[in-house]
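**Student:** structure here, sequence nowhere to be found:
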């Protein structure tokens, strides 16, 4: 029997697995990747009795491989907050799905574990740009202003680390970052006792964000801003968190953060207005490589000539 942990390489996926493995330590195989690498189950082979944990990955996008693994005799624990499609009725599947706009996978796991590692869940909520939810949870947990600023920064840094066109763009491989985090029962222990890793993330984030905020919009109206970033590693890293930052600064405006993926395609991060956290998934879904959630979505490979088609779709939706 093998244990296999499959998780999105962003703050939510990492913090969800950190909670589970702190509660139930396992010597497991880790399968992860950049934030946009969501078809991770295609990389997994399993046999009868193998136990899989799948976190923060759309069940709909992995439906065929999920059934393949279940039919091979694997047991699958699946937690996620994206559109699941039709959830298989199979004895080997334990599904924990909640698509509410106010939750994320780490908060689903937090409930599953009865708040056993609640601070890691709050960290993930900040990282997933559920700022209002995270603030309420931090208040209820009695966190001081300084403590909530610390976990907020860590959540944002963990999320930032997942963005890029490939693993080489990232500061840390997500599997390595998980290993660094799971060594600590709380995010505060990680922040204060693993200064080398924390400061590496902090420096990368702040340097990249400063560069990103200097880029003027290519297209801007009262309801929409489109930011086109240069073909640089830092630009691909900052694409998602820049969208979150701008969404917080301009809560009534939708945003598209566009970076160069290759000679013919853009990588796009979409953010719905914070005052209307809906529609991003519908817009992204109009393009073959698009997907995501109501508040935040992306397009993995947008043909460059279709950028204005994307702008038209966003204008139509948010007009």
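**Tutor:** It's in. Just so it is clear, the model here is predicted, and its values are computed rather than measured. Residues are numbered from 1 along each chain as shown.

**Student:** rest of the way, CA atoms for contacts and neighbours
**Tutor:** Noted.

**Student:** contacting residues for residue 177?
**Tutor:** Contacts for residue 177 (CA atoms under 8 Å, 6 or more residues apart in numbering) come out as residue 14.

**Student:** and the strands in the protein, which stretches?
**Tutor:** 3-7, 29-31, 51-55, 75-80, 93-97, 219-220, 224-228, 254-260, 265-271, 290-292, 296-303 (DSSP state E).

**Student:** now these in TSV, with mean neighbour count and distance to residue 206?
**Tutor:** Shown next, in TSV, are the strands of the chain (neighbours: other CA atoms under 10 Å; distance: least, CA to CA, whole Å):
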stretch	mean neighbour count	distance to residue 206
strand 3-7	24	26
strand 29-31	16	28
strand 51-55	23	28
strand 75-80	23	29
strand 93-97	17	34
strand 219-220	14	25
strand 224-228	22	18
strand 254-260	27	17
strand 265-271	26	19
strand 290-292	24	26
strand 296-303	23	22
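
**Student:** would JSON lines of those with distance to residue 122 be doable?
**Tutor:** Converted to JSON lines, the strands of the chain look like this (distance: least, CA to CA, whole Å):
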{"stretch": "strand 3-7", "distance to residue 122": "18"}
{"stretch": "strand 29-31", "distance to residue 122": "23"}
{"stretch": "strand 51-55", "distance to residue 122": "17"}
{"stretch": "strand 75-80", "distance to residue 122": "16"}
{"stretch": "strand 93-97", "distance to residue 122": "19"}
{"stretch": "strand 219-220", "distance to residue 122": "33"}
{"stretch": "strand 224-228", "distance to residue 122": "29"}
{"stretch": "strand 254-260", "distance to residue 122": "25"}
{"stretch": "strand 265-271", "distance to residue 122": "21"}
{"stretch": "strand 290-292", "distance to residue 122": "21"}
{"stretch": "strand 296-303", "distance to residue 122": "19"}
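
**Student:** below is structure B, check it against A:
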């Protein structure tokens, strides 16, 4: 009787183990299939979340992580064409063009964690690291037909910072600034100064170049970054390179600041038009108490890895993550 009972128990354990194993295989396969089915944006967001959680653990040991886990964020190929940005008759509509660009900025901001996920959380770093980590969300280029129409109509893509403050994104009930900060801008005088400042520099997007919408991260020592954010609260100061001259400019707004500039530090997410390689629009949102300066930028693709902005000893992007 005992022999039969022992045999029965052994068989039961074997069956339970087999069923559990098959169940795990099934669950794993289901997760893999669902992972394959979800969009690239969700995959990117999930990988950022995993990296940020891992970085929090490692930051306690005073280690700066290079790439804690793989960031699964493939680049999008975006074409700005005439069909989607013109009315009947071929007239280019400025808001439609900028709305398409703004949509890519929104998309990049959202899938990389909206400034709240830090995959490079530091501990004990004295100052900014030698590396600037960049992840390209999208590559944008203008179609030949669009460029022909733009030349015929003397059309230029410019004044992007002003657009982010004043114009609702097509199909949405908010401006890009409102989306990224959760606040509104009520200071009409400051907004007007932003418009005038952009116009005075006359910067526009070179339509013959490929442009990258990218996420960029710089890492700072907590104490140093805290002093930096405190000292610049309420006003945003940046260096602008224009016609060989260096200019300092800042315009304070109700819930943040907007400026024309090349280097940006602030306590909130802020739209900027940066004079980097002719044109660049960036958003900065350091996490509260965080050690990483996170930006969403638009910049010429061919200048990211090999060029140092004027006045800087660092490359614009020293490490491309995708």
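**Tutor:** The structure has been received and is ready for your questions. Just so we're clear, the structure is a prediction, and the values are computed from it rather than from any experiment.

**Student:** any idea what the TM-score is?
**Tutor:** The TM-score (TM-score structural alignment, normalised by the length of structure 1) is 0.30; 169 aligned residues with a CA RMSD of 6.6 Å.

**Student:** relative to residue 154 of structure 1, how far out is residue 77 of structure 1?
**Tutor:** 27 Å (CA to CA, to the nearest Å).

**Student:** can you check residue 138 of structure 1 too?
**Tutor:** 14 Å.

**Student:** looking at those two, which one has more neighbours?
**Tutor:** residue 154 (25 against 21; other CA atoms under 10 Å).

**Student:** quick check: the more buried one touching residue 123?
**Tutor:** Yes. The pair residue 154 of structure 1 and residue 123 passes the contact test of CA atoms under 8 Å, sitting 6.7 Å apart.

**Student:** intersection of neighbour lists for these two?
**Tutor:** With CA under 8 Å, 6+ apart as the test, residue 154 of structure 1 and residue 123 both reach residue 187.

**Student:** all helices for structure 2, in order.
**Tutor:** Ranges of helices within structure 2 are 2-37, 40-59, 94-111, 144-152, 160-166, 176-181, 188-201, 222-231, based on DSSP state H.

**Student:** what does structure 1 give?
**Tutor:** With DSSP H as the criterion, structure 1 has helices spanning 11-23, 63-71, 105-112, 118-127, 131-140, 145-161, 174-182, 187-193, 195-212, 233-249, 280-284, 307-318.

**Student:** which residues in the stretch 151-300 of structure 2 form strands?
**Tutor:** 211-219, 238-242, 245-249, 251-252, 257-260, 270-273, 281-284, 292-300 (DSSP state E, counting those that start in this stretch).

**Student:** show me what the shortest one is packed up against.
**Tutor:** Right, the one you point to is strand 251-252 of structure 2. helix 188-201, strand 257-260 (3 or more CA pairs under 8 Å, 6 or more residues apart in numbering; DSSP states H and E).

**Student:** mean neighbour count, those: which tops it?
**Tutor:** strand 257-260 (a mean of 29; mean count of other CA atoms under 10 Å).

**Student:** reformat the helices and strands packed on strand 251-252 of structure 2 as JSON lines; add distance to residue 29 of structure 2.
**Tutor:** Below are these laid out as JSON lines (distance: least, CA to CA, whole Å):
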{"stretch": "helix 188-201", "distance to residue 29 of structure 2": "53"}
{"stretch": "strand 257-260", "distance to residue 29 of structure 2": "48"}
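
**Student:** out of the ones you listed, which comes closest to residue 31 of structure 2?
**Tutor:** Residue 31 of structure 2 lies closest to strand 257-260 among these, at 43.5 Å (CA to CA).

**Student:** who are the packing partners of that closest one?
**Tutor:** Judged by 3+ CA pairs under 8 Å, 6+ apart, the packing partners of strand 257-260 of structure 2 are helix 188-201, strand 238-242, strand 251-252, strand 270-273.

**Student:** against residue 204 of structure 1, how distant is residue 248 of structure 1?
**Tutor:** From residue 248 of structure 1 to residue 204 of structure 1 the distance is 21 Å (CA to CA).

**Student:** actually, residue 176 of structure 1.
**Tutor:** 16 Å.

**Student:** what about those two, which has more around it?
**Tutor:** With neighbours defined as other CA under 10 Å, residue 176 of structure 1 and residue 204 compare such that residue 204 has more, 18 against 10.

**Student:** tell me how many other residues crowd residue 156 of structure 1.
**Tutor:** 25.

**Student:** correct me, but it touches residue 11?
**Tutor:** Yes. At 7.5 Å, residue 156 of structure 1 counts as touching residue 11 under the criterion of CA under 8 Å.

**Student:** grab the nearest non-local neighbour of residue 234 of structure 1.
**Tutor:** Using CA to CA, 6 or more residues apart in numbering and skipping residues adjacent in sequence, the residue nearest residue 234 of structure 1 is residue 208, 5.6 Å away.

**Student:** same thing with residue 219 of structure 2?
**Tutor:** Per CA to CA, 6+ apart, closest to residue 219 of structure 2 is residue 292, 4.3 Å.

**Student:** highest mean neighbour count out of the helices of structure 1?
**Tutor:** It is helix 118-127: most buried of the helices of structure 1 by mean count of other CA under 10 Å, with a mean of 28.

**Student:** and the gap between residue 282 of structure 2 and residue 259 of structure 2?
**Tutor:** Distance of residue 282 of structure 2 to residue 259 of structure 2, given as CA to CA: 10 Å.

**Student:** oh, that last question was meant for residue 273 of structure 2, not what I typed.
**Tutor:** Residue 273 of structure 2 is 7 Å from residue 259 of structure 2, by CA to CA.

**Student:** cool, residue 108 of structure 2 as well?
**Tutor:** 21 Å.

**Student:** that older thread, residue contacts, the residue nearest to residue 234 of structure 1?
**Tutor:** 234-235, 237-238.
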